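1. What follows is a predicted structure for the sequence shown.
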Amino acid sequence: MKTLDDLSVDGKRVLVRVDFNVPLKDGEVADDTRIRAALPTLTELLGQGASLVLVSHLGRPQDREPEFSLRPVAGRLSELLGREVQLAPGVVGDQVTALANRLQPGDVLLLENVRYEPGETKNDPDLAGQLAALADAYVNDAFGAAHRAHASTEGVAHKLPHAAGRLLEREVKTLTAIIEDPAKPLVAVVGGAKVTDKIAVIDRFLQVADTILIGGAMCFPFFKAQGHGVGSSLCEEEGIAPARDALAQAGTDGRAQLELPSDLVVADRFAAEAERRTLDGIDVPDGWMGLDVGPKTAQRYAEAIAGAGTVFWNGPMGAFELEPFAAGTRAVAEAVADAPGTTVVGGGDSAAAIQQFGLAEGVTHLSTGGGASLELLEGKKLPGVEALS
């Protein structure tokens, strides 16, 4: 994979694929984490005498809806960079080309939402060519979109001198090291709603980790596979068979131990004001649903994390968005932040949780890619990364 060290940009226009798919509220950026994550690459390129044409998606627009415009992002990026970031009137076309051609070293132009163009997600060669015509070189720093073979993430890389930005470079090196050369013991904490979403990464960690800690609603297919009652808990039926297979493999032939919750916090409905109780066990009564791991499980998981040489965490332990059911996820987040080993949080809800609890600064690496992180750990080739070789 080529990096910025392999690219000369002085006096050149650089097309930079960034991941500015950020939440908006009332026409403003509600969380600028992903914008801040791109700043090292952008400032390095600008410091080397480049002008920048930035390209990003935002949401899933169907027909150029104004609520998916990157205008709020341009405003926030201007503040963070300390220089004007001009928003183009579109993604490609004569007006955009004219604006790009007028850029001087140090100037920054942000294209409109690249998904306003239907050719983006189809990796249309014509769109990739039009994007390439805007610049002299291409840098991909959008790790969160690197698992998609789109025009702005894969197609354009074949048409220009190219490199990975510092964020994408760090993501790939850090996540690859977890699988190939982790400090031992390696503890993987895997939560969330569905086993089927993460069975491939669980299978991979069964091969390379020492311990896998399971939490969130995905524990219920494991419990059901063991014959336990799950009550009204969210239990993915399609996840039962792969959960049973994972249980059968765990601890055999050098594979990782797979740990499940031993107590649960349950409620009579999914609501903050619901009646709730803590079960000293895992059999959920009829009419009740499990919404968090219990305190004994949280303590046991925290101890395993504290003793790890490397920790990877992806997926909450419960419905942490509701305060009565946030304790398990908070306990894991605190343990990860306090752990003496290398700690990596794999994007998505885990990243949101550790930021919500104000613990992000305690983590070695907070990934910006949810799906991309998991696919890389599973051993899949990421099109946006492969194109940078």
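-> Received it, and whenever you're ready, just let me know what you need.

2. make it CA atoms for all contacts and neighbour counts henceforth
-> Noted.

3. Please identify the buried residues of stretch 171-185?
-> Judged by neighbour count (16 or more other Cα atoms under 10 Å), stretch 171-185 contains these buried residues: Glu171, Val172, Thr174, Leu175, Thr176, Ile178, Ile179, Pro182, Lys184, Pro185.

4. Put together CSV for those residues, with distance to Leu374 on each row.
-> Supplementary listing: the buried residues of stretch 171-185 in CSV, determined by distance: Cα to Cα, whole Å:
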residue, distance to Leu374
Glu171, 12
Val172, 11
Thr174, 13
Leu175, 9
Thr176, 11
Ile178, 12
Ile179, 12
Pro182, 16
Lys184, 20
Pro185, 20
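
5. Please, which helix or strand holds the nearest residue to Ala331 once chain neighbours are set aside?
-> For Ala331, ignoring the flanking residues on the chain, the nearest one in space by Cα to Cα, 6 or more residues apart in numbering is Ala298 at 6.0 Å. According to DSSP states H and E, Ala298 maps onto helix 295-306.

6. which other residues reach that helix?
-> 187, 213, 261-264, 311, 327-328, 331-332, 335-336, 338-341 (Cα atoms under 8 Å, 6 or more residues apart in numbering).

7. chain center to that helix: distance?
-> Centre-to-centre, helix 295-306 and its host chain are 24 Å apart (Cα atoms, centre = their mean, to the nearest Å).

8. mind listing which of the contacts of helix 295-306 are in strands?
-> Helix and strand membership here follows DSSP state E; of the contacts of helix 295-306, those in strands are Val187, Leu213, Leu264, Val311.

9. this is the comparison structure:
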Amino acid sequence: MSLEGIRSVRDLPVEGRRVFVRVDFNVPLEGGKVGDDTRIRAAIPTLRHLLERGARVVVASHLGRPKGAPDPKYSMEPAAQKLAELMGVEVLLADDCVGDGPRKVVQDLREGQIACLENLRFHAEEEKNDAQFAAELAKLGDVYVNDAFGAAHRAHASVAALPKQIRDRGAGFLMEAELDALGKISKGEVQRPYVAVLGGAKVSDKLAVLEALLQKVDALIIGGAMANTFLAAKGASMGKSLVEQDKLALARTIMTRAGERKVDLLLPDDFVVGTGLDATSGRAALPDEIGAEEMALDIGPKSVEAFSKKLRGAKTVFWNGPMGLFENEAFAAGTRAIAKTMSELSGAFTVVGGGDSVAAVQETGLADKFGHVSTGGGASLELLEGRKLPGVDALR
């Protein structure tokens, strides 16, 4: 997935025109306020650029899953407030995303103000990629910019149908950075050794990515609960750990394929185990020491050392998925240690691919030490699988 045939926001004729910017403000809310503003901050360079060039900026996003009807708890209001606070400009929130209300807000925009449309998913037509709904949205912009990489894998109206209805269209700075970094990783056009680190709960969630990466990497490190399935496939007794019993044969096939391709596949040598997901403490154990009532909930110290050693020799690293149940303090050490090791790799290109691994990197305060931290979980994985992203193709 490359930037070929896609114009940059730098090259679009935006002066004095209404620019419809699809952003990804699908942020967590806590008590009616934005809990994590990472995605809002990520859109600011594009929005500043447009304001500096005298554009009249209209931002649109979805938030949560409001089931195609207005729902006050999914209003864009907290996101609009946070954007105003971060940019130091006035952000006017429209009462809807189509119709007379938003048209009036956009029409009355003064220089230096931003209009924010209400949640796109308050209309079922958004997720149906409805052309008529897209035509209504198109009435609010003369130029279209997509800076919502996190939604680029969805064939939704504001992402896929709308750009085709506006001649002057292109990618924002965030979208460009994502496609550039992840494009290199997915094609394997990188410096070697190239090491991928995959974690998370299930092999089934990452199967297509595993298969795609096996063709490109020199080494593959597997942690998180998905490692349990691989170890069980090798005959380890994993106690009460999460194991996908129906994927054992598949895990064996992947291990065989890695051997055939001379890809070094590393699995945990030890774990931190606990009695359940809400356990407040754990103990280090080898795979054959896990009790019948215990679960492997993080990688252990030996695994951290072995994984870190492999990472220190890498020139390119892609990481997706935590090494354990990192949201529980008792089982966060493995994920944090891998984040720290990756942040210290000098001269290596390090990419964190969306989802929980990004949350882990943000939490450790090391995000700025990585080459690229992706804002799109599902989108980054689909791009690595070699699939076409509707929101990107619509910009060509």
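-> In hand now; what should we look at? Only a predicted model underlies this, so the values are computations on that prediction, with no experimental measurement involved.

10. picking up where we left off before, over which residues of structure 2 does the helix holding Ala298 of structure 1 lie when aligned?
-> Across structure 2, the stretch matching helix 295-306 of structure 1 (TM-score structural alignment) is residues 301-312.

11. how near is Leu311 of structure 2 to Pro193 of structure 2?
-> 9 Å (Cα to Cα, to the nearest Å).

12. tally of neighbours for the counterpart of Pro242 of structure 1 in structure 2?
-> Under the alignment (TM-score structural alignment), Pro242 of structure 1 pairs with Leu250 in structure 2. For Leu250 of structure 2, the neighbour count with other Cα atoms under 10 Å is 16.

13. What are the contacting residues of the helix or strand containing Leu250 of structure 2?
-> Here Leu250 of structure 2, judged by DSSP H and E, is contained in helix 248-260. With contact meaning Cα under 8 Å, 6+ apart, helix 248-260 of structure 2 is reached by Val203, Glu211, Leu214, Thr229, Phe230, Ala232, Ala233, Lys234, Asp264, Leu265.

14. So which of these are in helices?
-> Cross-referencing those against helices under DSSP state H gives Val203, Glu211, Leu214, Thr229, Phe230, Ala232, Ala233.

15. What distance do you get for Lys309 of structure 2 to Met255 of structure 2?
-> Lys309 of structure 2 is 21 Å from Met255 of structure 2, where distance means Cα to Cα.

16. out of those two, which sits in the busier spot?
-> Just comparing Lys309 of structure 2 and Met255: by other Cα under 10 Å the higher neighbour count belongs to Met255, 20 against 12.

17. need the strands for the stretch 101-250 of structure 2, in chain order.
-> 114-116, 143-146, 168-171, 194-198, 219-222 (DSSP state E, counting those that start in this stretch).

18. ok, back up a step: out of the ones in strands among the contacts of helix 295-306 of structure 1, who has the most neighbours?
-> Val311 (31 neighbours).

19. residue contacts, it?
-> For Val311 of structure 1, the residues meeting the contact criterion (Cα under 8 Å, 6+ apart) are Leu186, Val187, Ala188, Val189, Ile305, Val336, Gly341, Thr342, Thr343, Val344.

20. what's the counterpart of the third one in structure 2?
-> With TM-score structural alignment defining the correspondence, Ala188 of structure 1 maps onto Ala196 in structure 2.

21. Can you name the residues that contact its match?
-> Leu213, Val217, Ala219, Leu220, Ile221, Val317, Phe318, Trp319.

22. and the helix holding Leu250 of structure 2, which residues are buried?
-> Neighbour-count burial for helix 248-260 of structure 2, counted by 16+ other Cα under 10 Å, picks out Leu248, Leu250, Ala251, Arg252, Ile254, Met255, Ala258.

23. Next, find the distance separating the second one from Ala201 of structure 2.
-> Think Leu250 of structure 2. Counting by Cα to Cα, the separation of Leu250 of structure 2 from Ala201 of structure 2 is 16 Å.

24. circling back to that earlier point, quick check: the match of helix 295-306 of structure 1 compared with structure 1, mean distance?
-> Superposing on structure 1 and averaging over aligned pairs (mean Cα distance after the TM-score superposition for structure 1), stretch 301-312 of structure 2 comes out at 0.9 Å.

25. quick one on the thing from earlier: of the buried residues of stretch 171-185 of structure 1, closest to Gln356 of structure 1?
-> Distance ranking of those against Gln356 of structure 1, using Cα to Cα, places Glu171 first at 21.7 Å.
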